[in-house]
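Asker: One predicted model, sequence on top.
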Amino acid sequence: MELDPVFLSRLQFAFVVTFHAIFPVFTIGLASYLALLYGLLVRTGNPAWERLAEFWTKVFAIVFGMGVVSGIVMAFQFGTNWSNFSQATSNFIGPMLSYEVVTAFFLEAGFLGVLLFGRERVSPRVHLFAAIMVALGTFISAFWILSTNSWMQTPAGYEMRDGMVHVTSWIEAIFNPSFPYRFMHMALASFLTGGFVVCGVSAWYLLRGHDVEANRKALSMSLWLLLFATPAQAIIGDFHGVNTLEHQPTKVAAMEGNWERDAGVPLLLFAWPDQEGATNHFEIGIPHAASLILTHDPNGVVPGLTDVPADQRPPVWITFFSFRVMVGLGVLMIAFAVAGLLLRRGDRVYHNRFFLQGLRLMTVSPFIAVTAGWFVTEVGRAPWLIYGVMTQAEAVTPSLSGWMALTTLIGYILVYAVVFIAGVYYLGRVIRQGMVEGDVQDVQDVTRAMRPMSASHVPFDDGQYQPPNADSRS
């Protein structure tokens, strides 16, 4: 049986990236939340902030570890499955990945140890600084990775010589046309992911009556974040869509299920795309809405899939339905954020069981939305690996056989299944255990230690700081 190495390599990379992406998108948002919690702890000395910070630090550690383990093999796949691509783009991709390691990964790894193990070994201000550095490192990492991916979507600042990419302007290459929108879109997605996970877990604890004070604070903070972040994501998404229309019109045509270039194109709420017949079945749409959203003109012209040859069209049904899953969940997120605002009157937001149960279910929604969004981004780019420059067939390793790709794919699935099961198991244990409330003496010690640190005249670390209960340790 003949196996297609290009298809299997695409499937393998898609599996690895999809599995990996759900972890960074969570840790980026959660790292910023931890920095805020530790900042509030330093400022107020309130033990509730300490319990929240310590609990979510445990969650962060597990998810960060899963992200690192699952992401290591992605770089190796460039050499094993996509060697033509790696060789052709080495002048750009190599430095970009190196910048990410030097400026971001080292920063995260160095201060992560202080964040996880330094709570009782350094002063609160130093510990807060470590949390801020970890959060900053996650955004720097996202900057380089998303810039690289965006360059593959909208290449700029380069020229091809003898089949090799040569950078002519690093500024144009790094800040390529789609990067600003993609970076902002992903940053907000990270905040939404962290926000909904914190909301969901806090709602579950409130339903059980566990540490009501701390979880009311966590729920309130997260709902305020979501109230502003969800509509902001919709606005950024609109800008991103207009940018994609300009630079990747075929992808937009697949997202909209639009086969013929036309004016006044309807927004299809549902359809069944027929790629072979170049048509849709069972269409349900809103007249002129797609043209209005994409061109801000109800009679604007929207490109069609038939504008390009059949072999240059992406898999339409995956792109089409993934886009609707992402947008549909985005609308649902906005609805929950608004509902949270309305329920604040009379503190119903903390007692309405229907709303709290809904927040529990919404915990998984940002992960599904992010995954669907990546499907739109990557599948909608096909058959190009570098849009308009190099196809996936041209980029694959020439000596790679279908059976080799299938074998490694099965191996990755088995290993990642172990990683995922182990990670979920330990996450479940941490969440079931909940936030451990210290005894009265611990709270008094923490409060006493924090009070002087709020004074502006205290140095960053005077070398005389004694952590809580220091006399109880050998």
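Answerer: On my side now, so go ahead. It should be emphasised that the depicted structure is a prediction, and the values quoted were computed from it without experimental measurement.

Asker: make it CA atoms for all contacts and neighbour counts henceforth
Answerer: OK.

Asker: remind me, longest helix of the chain?
Answerer: Assignment by DSSP state H gives helix 5-44 as the longest helix of the chain.

Asker: Next secondary structure element downstream of that helix?
Answerer: helix 47-80 (DSSP states H and E).

Asker: what angle sits between that following helix and helix 5-44?
Answerer: If you take axes from the mean of the first three to the mean of the last three CA atoms, to 10 degrees, helix 47-80 sits at 160 degrees to helix 5-44.

Asker: Quick one: residues in contact with the helix or strand just after helix 47-80.
Answerer: Next along the chain after helix 47-80, taking DSSP H and E as the criterion, comes helix 83-88. With contact meaning CA atoms under 8 Å, 6 or more residues apart in numbering, helix 83-88 is reached by 78-79, 93, 163-165, 394-398.

Asker: What about these, which are in helices?
Answerer: Short answer: the contacts of helix 83-88 in helices (DSSP H) are 78-79, 93, 394-395.

Asker: Report the two of the residues you listed separated the most.
Answerer: Within the ones in helices among the contacts of helix 83-88, 93 and 394 form the most distant pair, 17.0 Å apart (CA to CA).

Asker: higher neighbour count, those two?
Answerer: residue 93 (20 against 16; other CA atoms under 10 Å).

Asker: who are the neighbours in contact with the closest residue to the more buried one other than its chain neighbours?
Answerer: Nearest non-adjacent residue to residue 93, counting by CA to CA, 6 or more residues apart in numbering: residue 148, 6.9 Å away. Counting by CA under 8 Å, 6+ apart, residue 148 touches 93, 96, 174.

Asker: what about the nearest residue in space to residue 275 that is not next to it in sequence, neighbour count?
Answerer: Nearest non-adjacent residue to residue 275, counting by CA to CA, 6+ apart: residue 316, 6.7 Å away. For residue 316, the count of nearby residues is 26 (other CA under 10 Å).

Asker: before we go on, here's another structure to hold up against the first:
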Amino acid sequence: MDDLLYARAQMGMSLAFHIVFAAAGVALPVLMVLSDLKARRTGDADYRLLSYKLAKGTAILFAVGAVSGTVLSFELGLLWPEFMGQYGEVIGLPFSLEGVAFFTEAIFLGIYLYGRERVSPGLHLFSGVMVALSGAASAFFVTLVNVFMNDPSGFTPTPNGPTDIQPLVAMFSPGWPYQTAHVLLSCYQASAFAMAGIHAFVLLRHPGSAFHRKALSVALPLACVTALAQPLVGDFLAKHAAEAQPVKLAAMEGHFDTERGASLRVGGLPDMETATTPYSLEIPYGLSILAFGDPHAEVKGLKEFPREDWPPVAKVHLAFQLMVGTGSAMALLALVTLGLRWRKREWPSGPRMMRLWLLASPLGVLAMEAGWLVTEWGRQPWIIHGVMRTKDAVTPVPHLAAPFWTFTLVYLFLGAMVTFLLARQVAGTLPGRESDDAH
């Protein structure tokens, strides 16, 4: 690989690692607060123990997210100096606000963890709410930077760099409501599905565990609501992409020829030589409806754009299919679960549904990672869409293979340690081992 590819691979690996722990760090405080509220309302010790365990899990993930997020911030400057050098002042505001949210989260997480018996119940609950809000704010501000990179605004580009800079306009570039909502929902969805899968696994082995039934009753509502809301938000985001990044939409769909009444392709593998997508199931008029809400709307194909502006079509298409497929499976499971909840007046906990939730537990993470691949691969060859190419932003420093493999080993070590620590937290709630360490 050349140095450009190593730089992209290192950034991609860092983001893929960071996003898992960052997403859990955003969502676990919400589940923690919900458990705390149930404990206060019912006086049930199991909910109290659950909120305590979730708080400890949040602290572990917050620490790892802080480390990997710091590495990402350094990589932006070291690997992409032209991007940060020229456009840092344009998009620096959300980076600064993300730092404020990060420190706010750290402060209130400390109060929640260590102030359980030292501050008033109201202040303790308030600190948990602030952890959840500041975690969401942190993800919100970081996502705004990515929105800018995909659909830049708030400046006038010149050969010597940006002029007429408007930081607030740049921060809220077009499409920000859809992409930020999509990202936040993916954090809650992935974490809630993972949590539901963990407790479903234990219930398959210990069906009588009251603690894990109650934990499941906290995770399932969030999992179901987000699984059903996500496709709606994704539809708005796809419509915005059709207007702002038509070449990305064409790559997502394996759509080569400009046409009216364009078909939606499910599956298939784009063939660059023949400019077709064989083995796909075509839904007539589906892409025109998806992109513009009109069955006869014209959808631009890849051939409409210069070949050097095409993203890696096959990769984008397959990642998009993975995201949509896993998202559809989660939405279907959510509908079935809510139907059983409505009919039986309680959350399902039978072995058949527990197996389904166990199988579905990694789908949220897969969908989230695939979605980010669509976003990042689909923007190539631009680091700022239509303004700066990725190859023009990379550092001239050679031998980028060395940091790539170094950080790969670091991330493997961190991942192993986090898995070990979280497994201990789960093991502490197994029947016969449940502790009273929440007191």
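Answerer: Nice, I can see it. Since this is a predicted model, take the numbers as computed values, not measurements.

Asker: any idea how far residue 104 of structure 1 lies from residue 185 of structure 1?
Answerer: 20 Å (CA to CA, to the nearest Å).

Asker: of those two, who's got more company?
Answerer: Legend: neighbour count by other CA under 10 Å for residue 104 of structure 1 and residue 185, higher for residue 104 (23 against 19).

Asker: Isn't that one up against residue 140?
Answerer: Yes - Residue 104 of structure 1 is in contact with residue 140 according to CA atoms under 8 Å; the separation is 5.5 Å.

Asker: And residue 301 of structure 1, how close does it get to residue 270 of structure 1?
Answerer: 21 Å.

Asker: do the same with residue 36 of structure 1
Answerer: Counting by CA to CA, the gap from residue 36 of structure 1 to residue 270 of structure 1 is 42 Å.

Asker: likewise residue 277 of structure 1?
Answerer: Residue 277 of structure 1 is 18 Å from residue 270 of structure 1, by CA to CA.

Asker: As a check, name the ranges of all strands in the stretch 51-200 of structure 1.
Answerer: 158-161, 164-167 (DSSP state E, counting those that start in this stretch).

Asker: May I ask you to confirm that residue 231 of structure 1 is in contact with residue 334?
Answerer: Yes - the criterion here is CA under 8 Å, and residue 231 of structure 1 meets it with residue 334 at 6.5 Å.

Asker: give me the stretch of structure 1 that stretch 10-19 of structure 2 matches.
Answerer: Here stretch 10-19 of structure 2 aligns to structure 1 at residues 12-21, judged by TM-score structural alignment.

Asker: Mean deviation, that stretch versus structure 2?
Answerer: For stretch 12-21 of structure 1, the mean deviation from structure 2 after alignment is 0.8 Å (mean CA distance after the TM-score superposition for structure 1).

Asker: starting at the chain centroid, how far to that stretch?
Answerer: The chain centroid and the centroid of stretch 12-21 of structure 1 are separated by 13 Å under CA atoms, centre = their mean, to the nearest Å.

Asker: Can you find the partner of residue 238 of structure 1 in structure 2?
Answerer: In structure 2, residue 238 of structure 1 lands on residue 235 (TM-score structural alignment).

Asker: tell me the contacts of its match?
Answerer: Counting by CA under 8 Å, 6+ apart, residue 235 of structure 2 touches residue 290.

Asker: hang on, the earlier thing: which elements pack onto the longest helix of structure 1?
Answerer: Secondary-structure packing of helix 5-44 of structure 1 (3 or more CA pairs under 8 Å, 6 or more residues apart in numbering; DSSP states H and E): helix 47-80, helix 124-153, helix 179-208, helix 365-379, helix 402-433, helix 440-450.

Asker: Repeat the analysis, applying 7 Å as the threshold.
Answerer: Under the contact definition 3 or more CA pairs under 7 Å, 6 or more residues apart in numbering; DSSP states H and E, helix 5-44 of structure 1 sits against helix 47-80, helix 124-153, helix 179-208, helix 402-433.

Asker: Please convert those to TSV, extending it with distance to residue 216 of structure 1.
Answerer: Shown next, in TSV, are these (distance: least, CA to CA, whole Å):
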stretch	distance to residue 216 of structure 1
helix 47-80	10
helix 124-153	23
helix 179-208	7
helix 402-433	16
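
Asker: returning to what we had before: the residue nearest to residue 93 of structure 1 -> structure 2?
Answerer: Per TM-score structural alignment, the equivalent position to residue 148 of structure 1 in structure 2 is residue 145.

Asker: Do I have it right that residue 314 of structure 1 meets residue 379?
Answerer: Yes - look at residue 314 of structure 1 against residue 379 with CA atoms under 7 Å: they come within range, at 6.5 Å.

Asker: The residue lying closest to residue 449 of structure 1 once chain neighbours are set aside and residue 434 of structure 1, how far apart?
Answerer: Nearest residue to residue 449 of structure 1, sequence neighbours excluded (CA to CA, 6+ apart): residue 468, at 6.8 Å. Counting by CA to CA, the separation of residue 468 of structure 1 from residue 434 of structure 1 is 22 Å.
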